[in-house]
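Colleague: sequence plus predicted model, see below.
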Amino acid sequence: MATTEVPQERRIVTEIPGPKSRELQRRRLAAVAQGVGSTLPVYVHRAGGGIVEDVDGNALIDFGAGIAVTNVGNAAPRVVAAAAEQLGRFTHTCFMVNPYEGYVEVCEALNRITPGDHEKRSILLNSGAEAVENAVKIARSATGRSAVVVFDHAYHGRTNLTMALTAKNMPYKQGFGPFAGEVYRMPMAYPFRWPTGPENCGPEAAAQVVEQVTKQIGAHNVAAFVIEPIQGEGGFIEPGAGFLPAIAEFCRENGIVFVADEVQTGFARTGDMFACEHEGVVPDLITTAKGIAGGLPLAAVTGRAELMDAVHAGGLGGTYGGNPAACAAALAALEAIEEDRLVERAREIGATLLSRLRALAAEYDVIGDVRGRGAMVAVELVAGGGDRTPNTEALAEVVRHCHAQGLVLLTAGTYGNVIRLLPPLVIGDDLLDEGLRILEEAFARL
C-alpha cells in the first residue's frame, strides 16, 4: 500500500542517530530555541508510505505519522500533485481580501462529511489550537455565556486559552500563566483507572460531571463543553461507554454547545471518519486539523449554521487561514481517504495492533492496559503485579530499544507512561508486522 517511491523496507546502516543527524543536531542546538523538543533527533531526508528515511541513509518504520498528520502517507502523490498545481497558479491572496474556490470547496466537503445532517458552515484556520480557540469564541458569541467546561487529561493546544483548556502542566503550561479564566475542569471517564471498574465508568463519570456543573457552575452559565472523543496527549483514553452520549444530551437539554475536538482523531484515524461517530454522537461544533491536508498546515471549525453564523462579520479569520495550497492538499487527502478506503484500512490496522498487543499484555504484567480504536492504539505501562503505579522507567527502556532498532515510536499520558501507536493508514502489513516484532523484542529485553 505504499504511496511513494520510497522503498518500503527498514534499513539500518549507521547507529541511530547517525553522524549526519548528530552534526545537524549540533547545529540545531546553536540555532533553535531549547523549548522546541524532538522525540527522536533523526533528521529526515524523505518519507513515504510507512517509512521515514534519514540523512544517513537509515530507513525507519513510521509508527508516528507526524502525530496523526500523514494519515494518507507522507508525500502522497495526490496531495503533492494538487499542492504543486496550486502553487504554480498562486500561493496566497488572503481569503479575507480576495477569496478563491479551494477554500469554499474544503468547507463544502467538511460540511458534507462531518456528523449530522443539519445545515452547517465551516471556517478554515492554521492549527488545531487555533481551531479550538475559535470554537470557544463561536460558542460564547452564540450563547452569550462565558464558562467553558473541559476534562481531566485533556490536551487542546499551546495558545493562552488552549493552555487553560489543557490539563497537563509539564511541559505544556509550566511558567506560561496566568491563563484565560472561566474554564472549569471535570472528571474524565478513564476506564483503566476508574475506582469502581471500567463497566461503571461511563455512567458514573457522566453523573459526576452533571452534578458538578449544576452545583458549582450552573448549566445556564456554560457556553461550551470541549472534549476529545478519544483523548490524545492524555494517553489515548477512550471514554467509558455511554459517557459521551450522556454529556451530549446534557448539553442539548441546557443550551450548551458540545464541541468535539477531533484534531488527532479525525479523518479515518479511529476506524470511523470521526471518532464521535462510534457512539452516534453529533457535535454542535467539531474542530479538525492534523490529518486534514496530508501534512500541510490547515485546520477547521465546522458546525451548526445558526451557531457559526452568530459571529459578526469580521469576527473570524486570519491572514493565512485556508492557504490555497493547503486547501488543494486537503481536497486531495479527502479523495485519497475515500477512494483508497482508508477508514476500512484503519480498522484492519487496529485489529492487528490490538490482537498482538493484548497477547503481549498477557505475557508481561508491566503492560497494564491496551486500548484504542482503529490506527490509534496505546499501551499503558505500570509497576505490575497488580500495582497500577505508572512505570516511566520501563517506558523509557522500551522506547530507547525501538528507536535504536529503527522504529519511530511516540509516548503520551498525563503520567508519562503510555506508548502510542499512530502508523500511517497506508502502511503495509509487512512493515506493521516488523514494527510490532521490534516492540515485542523491547518488552522481552525488560
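Modeller: Nice, I can see it.
Colleague: C-alpha only now, for contacts and for neighbours.
Modeller: Fine.
Colleague: list the buried residues in the strand ranked longest in the chain.
Modeller: Determined from DSSP state E, the single longest strand within the chain is strand 376-384. Using 16 or more other Cα atoms under 10 Å as the test for burial, strand 376-384 gives 376-383.
Colleague: helix or strand next in line after that strand, which one?
Modeller: Going down the chain from strand 376-384, the next helix or strand is strand 387-390, by DSSP states H and E.
Colleague: residues of that following strand that come out buried?
Modeller: Applying a neighbour-count criterion of 16+ other Cα under 10 Å, one finds 388, 390 buried in strand 387-390.
Colleague: which other helices and strands contact it?
Modeller: Applying 3 or more Cα pairs under 8 Å, 6 or more residues apart in numbering; DSSP states H and E, one finds that strand 387-390 makes contact with strand 376-384.
Colleague: apply 10 Å and report the result again.
Modeller: With contacts defined as 3 or more Cα pairs under 10 Å, 6 or more residues apart in numbering; DSSP states H and E, strand 387-390 has these neighbours: strand 367-373, strand 376-384.
Colleague: next, the one to line up against it:
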Amino acid sequence: MVSRKYFGTDGVRGRVGQSPMTPDFALKLGWAAGRVLGGGSGTRVLIGKDTRRSGYLFESALEAGFAAAGVESDLLGPLPTPGVAYLTRALRAQAGVVISASHNPHHDNGVKFFGADGGKLSDAVEQEIEAMLDVPMACVAPEDLGRAKRIDDAAGRYIEFCKGTFGERSLNGMRLVVDCANGAAYRVGPAVFEELGASVVALGVQPDGLNINLGCGSTHMDLLRARVRDSGAQLGIALDGDADRCLMVDEHGNEVDGDQILYIIARSRVANGGLAGPVVGTQMSNLGLEHALGRLGAPLLRAKVGDRYVMEMLKAHGGVLGGETSGHTICLDKTTTGDGIVTALQVLTVLVREGRGLADAAAGMNKYPQVLINVPVSGAADQALKAPAVAAARAEVEAQLRGRGRVLLRASGTEPLIRVMVEAEDPDETRRAAEYLANCVREVCR
C-alpha cells in the first residue's frame, strides 16, 4: 500500500487548528481536489457537513478552493455522510464532500470525498489529490471562477430515499427512541421514522456546535438504554455524529452491536433468497458472528478494519452485505455506502415482517467475550507493534489460548492509538490476557 501523508482510511482528519485541519490547508485541499476532478465549466461538487462549529470555517475554505479551480459548489448544510453520497449520485455531481470527524469530539474535524457514483474515492484518486497539494496554487481566470449555491431541499430528498429502503408498509404501533448524537441526523433521523408511522422519542437533537457525540450517540449509549426502558419503547437506535453508524438497544435496554445487526439482516436475506455472495466483516468481528453465519450456510470473510476495506472485499467477491462491530453496516442492495438510518430500517423490516422483538431476533448469535483496550501512543504505532517485547507477549497469549480465541493488535486508522483485542470463551481469561498485552504495549510506548 502506498504511504500517504494526509489521507487515512476515511479521508483527512485531525484536531481543528492543527495540521492538517487548518483553514489554509482546507483551501488548498479544495483547489487540489477541484483540479483532479477536472475543473472547468460544468464540474460540480456537493458539500455537506455535520454540526461542529468548525464546519462553517472548513465549508467556506473548501468552497473558496473549489472556486479557484473553476468548480461549482452546491452547499447542503448539515446532512448525514450517506446523504451526501446519495445526493452526489442522484444530482449527478462529479463529487461529494463531507466535513465531519464522525464519532470524534467537536474539537476534531475532517474531510472525506465521494465519487460521482456515490462511492468513496479510490486510493489512486486520493493519491492524485495528495500530489496536487504539492503544486503551487493558481487561480483560474475571473470569468471561470466557480460559484456556490445552497440546495434547500437536500434533507427532504434524503428522507424520501431512506423511506424507500424500508421493506414493509409502515411502522404504525411502534415506539422508538432515536439518538442522533447532536450530529448531522438531528433533523432527518427522527423525521424518517415518524413519517413511516412510528412514535419517536428523539435524543441528541439540540446541537450547539460543541456537543456533538458528547454523552450521546453510538459512543455513549447509557442515556438511550435508560430512555428505552423508561418509555416502554420496543427498541432504541443510536447514530454517530455523521450518521453512517447504527447501534441499537433492545426492549430490555441491552445493546445490540454491529455484529448482531449484521447477523439479523443476513439471516433474513438468506431466508428470503436475497443474499448474494459472502458476508464481509473485519478482523474485529466476533467469532460468534462467524459461527452463526456458518450455521446459515453464509461464509464470513474478514477484511482489514475500516469500512473502505469492507467495501473493497464486497465488490471483489460479489457480496452485498458487510460491516463492522462498531456499527458501520453496508447494504449494497440498498445504497452505496454505510448508512445508519438505512441500517436501522433493514432491521425494522425484519422485525415487522417476522413479528418479533429485537432481543429475539439477535438471540441466534452467541457472542464470545471480547475485550478491547485502546492504548494511546505518541510516536509511530507501527514501530511499537513490531517491538520484540510486544511480539513475544502476543505469542505467549496465543499459546495460552491454544486456538480457543483470537488476538488482534493493530494501529487505529483515525486516532493515535493501538487497539488491543482479545476474544476467548472464558471472560476472566479474556480480560487478563487483554490487560497483559495492553500493559506490554504501554511499556514499549513509554
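Modeller: In hand now; what should we look at? As the structure is a computational prediction, the values presented were derived from the model and not from experiment.
Colleague: superposing both, give me the TM-score.
Modeller: Between these two chains, after superposing, the TM-score reads 0.27 (TM-score structural alignment, normalised by the length of the first structure); 184 aligned residues with a Cα RMSD of 6.3 Å.
Colleague: in a markdown table, list the helices and strands packed on strand 387-390 of the first structure along with distance to Asn200 of the first structure.
Modeller: Formatted as a markdown table, those follow (distance: least, Cα to Cα, whole Å):
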| stretch | distance to Asn200 of the first structure |
| --- | --- |
| strand 367-373 | 17 |
| strand 376-384 | 20 |
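Colleague: right, and these - which one's nearest Leu353 of the first structure?
Modeller: Among those, strand 376-384 comes nearest to Leu353 of the first structure, with 7.2 Å by Cα to Cα.
Colleague: okay, the angle between that closest one and strand 367-373?
Modeller: 170 degrees (axes from the mean of the first three to the mean of the last three Cα atoms, to 10 degrees).
Colleague: out of the helices and strands packed on strand 387-390 of the first structure, flag the one nearest Val149 of the first structure.
Modeller: Comparing these by Cα to Cα, strand 367-373 comes nearest, at 24.1 Å.
Colleague: quick one: buried residues of the closest one?
Modeller: 367-373.
Colleague: now for it, which elements pack on it?
Modeller: helix 342-363, strand 376-384, strand 387-390, strand 418-421.
Colleague: again, only using 8 Å
Modeller: helix 342-363, strand 376-384.
Colleague: redo the ones you listed as TSV? Include distance to Ala81 of the first structure.
Modeller: Below are those laid out as TSV (distance: least, Cα to Cα, whole Å):
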stretch	distance to Ala81 of the first structure
helix 342-363	20
strand 376-384	28
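Colleague: need the winner for burial among these.
Modeller: strand 376-384 (a mean of 24; mean count of other Cα atoms under 10 Å).
Colleague: helix 342-363 and that one, what's the angle between them?
Modeller: Using the same axes, to 10 degrees: strand 376-384 of the first structure against helix 342-363 is 10 degrees.
Colleague: which stretches of the stretch 201-350 of the second structure form helices?
Modeller: Ranges of helices in the stretch 201-350 of the second structure, per DSSP state H, counting those that start in this stretch, are 222-231, 258-271, 287-296, 307-317, 340-354.
Colleague: between those helices, which one is nearest to Val84 of the second structure?
Modeller: helix 340-354 (13.2 Å).
Colleague: list the buried ones in that closest one?
Modeller: By neighbour count on 16+ other Cα under 10 Å, the buried set for helix 340-354 of the second structure is 340-352.
Colleague: output those residues in a markdown table; the columns should cover distance to Ser268 of the second structure.
Modeller: Formatted as a markdown table, the buried residues of helix 340-354 of the second structure follow (distance: Cα to Cα, whole Å):
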| residue | distance to Ser268 of the second structure |
| --- | --- |
| Gly340 | 18 |
| Ile341 | 18 |
| Val342 | 15 |
| Thr343 | 13 |
| Ala344 | 14 |
| Leu345 | 13 |
| Gln346 | 10 |
| Val347 | 9 |
| Leu348 | 11 |
| Thr349 | 9 |
| Val350 | 7 |
| Leu351 | 10 |
| Val352 | 12 |
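Colleague: circling back to that earlier point, quick one: which of the buried residues of strand 367-373 of the first structure is nearest Leu436 of the first structure?
Modeller: Val370 (13.8 Å).
Colleague: which residues does that closest one contact?
Modeller: Residues in contact with Val370 of the first structure (Cα atoms under 8 Å, 6 or more residues apart in numbering) are 354, 357-358, 361, 377-380.
Colleague: repeat that for 6 Å
Modeller: By Cα atoms under 6 Å, 6 or more residues apart in numbering, the residues touching Val370 of the first structure are 378-379.
Colleague: what is the longest helix seen in the second structure packed up against?
Modeller: The longest helix of the second structure (DSSP state H) is helix 427-445. Applying 3 or more Cα pairs under 6 Å, 6 or more residues apart in numbering; DSSP states H and E, we find helix 427-445 of the second structure packed against strand 417-424.
Colleague: what's the strand it packs on in contact with?
Modeller: 369-377, 404-412, 430, 434.
Colleague: could you flag which of those residues are buried?
Modeller: Buried among those by 16+ other Cα under 10 Å: 369-377, 405-407, 409-412, 430, 434.
Colleague: filter those residues down to just the ones in strands.
Modeller: Short answer: these in strands (DSSP E) are 370-376, 405-407, 409-411.
Colleague: and the helices in the stretch 1-150 of the first structure?
Modeller: 19-31, 65-68, 77-89, 101-113, 128-143.
Colleague: what's the closest of those helices to Ala326 of the first structure?
Modeller: helix 77-89 (6.8 Å).
Colleague: gap between Ser142 of the first structure and Leu87 of the first structure?
Modeller: Careful, residue 142 of the first structure is Ala; it's not Ser. Using Cα to Cα, to the nearest Å, Ala142 of the first structure is found at 37 Å from Leu87 of the first structure.
Colleague: next: Glu133 of the first structure.
Modeller: For Glu133 of the first structure relative to Leu87 of the first structure (Cα to Cα), the value is 29 Å.
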